[in-house]
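**Q** With the sequence up front, the predicted model follows.
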Amino acid sequence: MTRVLVVDDSALMRRLLGGVLRAGGFEVSFARDGVEALEAIAADPPDVVTMDVQMPRMDGLAALDRIMLEHPVPVVMLSSLTDAGAEATLEALRLGAVDFLPKPAGAASLSIDELAPLLLEKLRAAAGARLRRSHRLTERVRLRAGLPPAPRPAAPALLHAPAQSPIPAGLPDAVPPGDPPGIVLVGCSTGGPPALDALLEPLPANFPWPVVIAQHMPAGFTAALARRLDKNCALAVEEVSRPVRLLPGHAYIGRGDADLILGRRPAGVVAMAAPSAPEHRWHPSADRLVDSALALMPAERLVGVLMTGMGDDGAAAMARLRAAGGHTVAEAEETAVVWGMPGALVRAGGASAVVPLGGIAAALRGWLA
């Protein structure tokens, strides 16, 4: 039986979450704050932890920081749907949290029923998630040696990757006026924000193709994600909340709880938000993004990249993209936090290349150079 530690200072939330988790087949224990959580994890590490952000004595971010350095276990954060909550969530993902869920607000006893299926699914996926051993390794070593923390670099270091691209060459020559020469289409979910850091940070400001990203997230979180990526990357990164023309050197993040599709305007190809389609389970939908691109331009001018995430969103559409003559990259199993989406693409025979996370940016740079 999967064991979960619920960390929350609210007795009501502990009771509600405990009831949902026990009904879902989990063995549940509790901590009222970060101090109790650290003690419980040190004594008997659970399979997965749910962590509130705002708590007395030691808040969720401070506790998560200590957990990932001292006793790494998969952690799913419960975050409020506010700008501050979104920023805290992204910081938690940077520190090593596997995933997050919006915390029930208002009448928690009513909203917990709506949250329950997703909570159970995310915790099951997180319990089997692969924690990257290299993540914050230097900090862990210094802590165990009794050394002070090393200064944090101003920007994350670029990941090393093979110089040779595994993607076949063969770009089309004729491009309609106003169109970008091609488009990189990215899909990701659980573990996606840190993976997007690794993908986008090595790309130069003059990267010749726009990058369009469907990252599964609720509304309110994608704007904060775009701001953080824009700060850390040479590319200009923005959330798509209105029709925006696709330009080289730019990356576009789909708005949470909507879908991201491509269309054509007189000036060229645009990305735009669309109401989420009920036939797709996850939003922004990677399948719908890729299909909209295929309806707009030749497959030879498209590259699909499917990275870490539970489920199979994007796999079917990217398999169609490859069958039509385009190229696709699946993140390799050894680097994916959850090898659901890229694994589904590989099993469908739709991956032109299977590449570790640290090599995907170099593969794109080498091919388009």
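**A** Everything's here; your move. Numbers count the residues shown, from 1 in each chain.
**Q** Every contact and neighbour count from this point should use C-alpha atoms.
**A** Fine.
**Q** looking at it, H71 is touching E39, isn't it?
**A** No. Using CA atoms under 8 Å, H71 is not in contact with E39, being 10.5 Å away.
**Q** The longest helix along the chain: what's the following helix or strand?
**A** If you go by DSSP state H, the chain has its longest helix at helix 108-127. Sequence-wise, the next helix or strand downstream of helix 108-127 (DSSP states H and E) is helix 137-144.
**Q** Distance of F30 relative to E333?
**A** The gap separating F30 from E333 is 32 Å, by CA to CA, to the nearest Å.
**Q** ok, second structure coming up, stack it against the first:
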Amino acid sequence: MKILVVDDSALMRYTICNILSSIPNVQLQTSRDGLDALEKLHSWQPDVITLDMNMPKMDGMTCLSHIMSDRPTPVVLLSSLTEEGALVTLEGLYLGAVDFICKPGGTVSNGLHSLEEELRSKVIQAAGKQRAAVHATNSPHSEPLPAKEPEPIKVSYDKAQGVTIIGVSTGGPGCVERLVRQLPKDYPQPVIICQHMPETFTAAFAKRLDKVLDLPVLEITGATELKESHIYVCKGDRDCIISERGGKLVAMPTPLDGRFVWHPSVSKLVESGQRTLGGKNLNCVMMTGLGNDGAQEMAKVASQHGLVLAQSPDSCVVDSMPKSLLTLCPDITQAPPEELGRLLYHRTHRFPKEVTNGVN
């Protein structure tokens, strides 16, 4: 595996290379700025790149745009946890980066050693992504699909009492946007997006979606009444649950639950939805991501005749999450993001009561 480490700090280049040197059969080269990185992109042709977003001569965003247009290559971004860093990193993910690492102590940080395992894991995972598919998979820009008759799916729910839950992790922002762009202004359910991200990043993600979508988008920062035709993003560095207060359906952030590895936890969110509404009143979508967060719980929703869909693995940036669900429920419908959005639209508008002329 050939890894190009791009950072203007000699200390960071040394630290990152030292962490990644333990990967079997690894070859490492470094670049101190974006211009040098682009030269090595063509002359050395790395399999994966770690890219600092704050550099002189050519910043990380400009460098990334050239990488994706000249020779699309899996990129893991290194970013700060500031609001500005979150906005820049989010744009980088939309532009085609596979994943990101937050520098715990700022631009130059010895604290990166605390993230050794995460950095190695994300670089290895990114390297497994085919170069030709990197940019196309992450791109959020798509036109709404033309309406057509859906294939029958066995599903039972009351759309007026239902909630749509989207579970997603690595590679999520672009894929999620491609899905929700297909939902109309009158989508008859609240939609909750559970995306594995730090707090500053989920706030930036919600703001971005709110600007580009017809449906209003809010981050769940406190007990929030769930309204149809609204989209909600779970707050990062917390978990989120669905509950009932005063006869109203609400979602609220909760402290991290140690039972779960990933946060915000898709498993905990779906579990709370089952407890509050019953599985048959949930629409669940499992999208791109690393791990198996939410697979068991969504499989239970499917067994209770709720609607469960999975992003097709070949359209994912990382396919572990949908594959984990498909292992448990091999017969559920799988599709690329745009098609998932269209399926959700037809299921909520065309089949508000039980349908049995098909298999799920």
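**A** Noted; the coordinates are in hand. Owing to the predicted nature of the structure, the values given are computational and were not obtained by experimental measurement.
**Q** coming back round to it: which other helices and strands contact the longest helix of the first structure?
**A** Using 3 or more CA pairs under 8 Å, 6 or more residues apart in numbering; DSSP states H and E, the elements in contact with helix 108-127 of the first structure are helix 11-23, strand 48-52, strand 75-79, strand 99-102.
**Q** do you know which of the ones you listed lies nearest I183 of the first structure?
**A** strand 99-102 (27.9 Å; CA to CA).
**Q** For the closest one, which outside residues touch it?
**A** 75-81, 89, 93, 119, 122, 126, 190-191, 218 (CA atoms under 8 Å, 6 or more residues apart in numbering).
**Q** Chain neighbours aside, what residue packs nearest to the aligned partner of Q334 of the second structure in the first structure?
**A** In the first structure, Q334 of the second structure lines up with V354, judged by TM-score structural alignment. In space, and not counting its chain neighbours, V354 of the first structure is closest to A330: 4.8 Å by CA to CA, 6 or more residues apart in numbering.
**Q** Looking at the second structure, name the residue matched to the one you found.
**A** Match for A330 of the first structure (TM-score structural alignment): A310.
**Q** ok, now L246 of the first structure?
**A** Under TM-score structural alignment, L246 of the first structure pairs with L226 in the second structure.
**Q** still on that earlier bit, got CSV for the helices and strands packed on helix 108-127 of the first structure, with distance to L289 of the first structure and mean neighbour count too?
**A** Shown next, in CSV, are these (distance: least, CA to CA, whole Å; neighbours: other CA atoms under 10 Å):
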stretch, distance to L289 of the first structure, mean neighbour count
helix 11-23, 34, 16
strand 48-52, 31, 26
strand 75-79, 27, 25
strand 99-102, 23, 23
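**Q** Can you add distance to W339 of the first structure and give the ones you listed back as CSV?
**A** Below are those laid out as CSV (distance: least, CA to CA, whole Å):
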stretch, distance to W339 of the first structure
helix 11-23, 24
strand 48-52, 18
strand 75-79, 17
strand 99-102, 14
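**Q** out of these, which comes closest to R136 of the first structure?
**A** The nearest among those, by CA to CA, is strand 75-79 at 15.3 Å.
**Q** The helix or strand following the closest one vs the second structure, average distance?
**A** Under the assignment DSSP H and E, the closest C-terminal helix or strand after strand 75-79 of the first structure is helix 83-95. Superposing on the second structure and averaging over aligned pairs (mean CA distance after the TM-score superposition for the first structure), helix 83-95 of the first structure comes out at 0.8 Å.
**Q** quick check, distance from helix 83-95 of the first structure to the centre of its chain.
**A** From the chain centre to the centre of helix 83-95 of the first structure is a distance of 13 Å (CA atoms, centre = their mean, to the nearest Å).
**Q** try stretch 201-214 of the second structure
**A** Worked out by CA atoms, centre = their mean, stretch 201-214 of the second structure lies 13 Å from the chain centre.
**Q** what's the answer for stretch 184-193 of the first structure, then?
**A** Centre-to-centre, stretch 184-193 of the first structure and its host chain are 5 Å apart (CA atoms, centre = their mean).
**Q** what does stretch 122-137 of the first structure give?
**A** The answer for stretch 122-137 of the first structure is 13 Å, by CA atoms, centre = their mean.
**Q** Then stretch 306-318 of the second structure?
**A** Distance, centroid of stretch 306-318 of the second structure to centroid of chain: 12 Å (CA atoms, centre = their mean).
**Q** mind listing what's buried in it?
**A** G306, L307, V308, L309, A310, Q311, S312, P313, S315, C316, V317, V318 (16 or more other CA atoms under 10 Å).
**Q** ok, the residue nearest to A37 of the second structure when sequence neighbours are not counted - how many residues close by?
**A** In space, and not counting its chain neighbours, A37 of the second structure is closest to S31: 5.3 Å by CA to CA, 6+ apart. Neighbour count for S31 of the second structure, taken as other CA atoms under 10 Å: 20.
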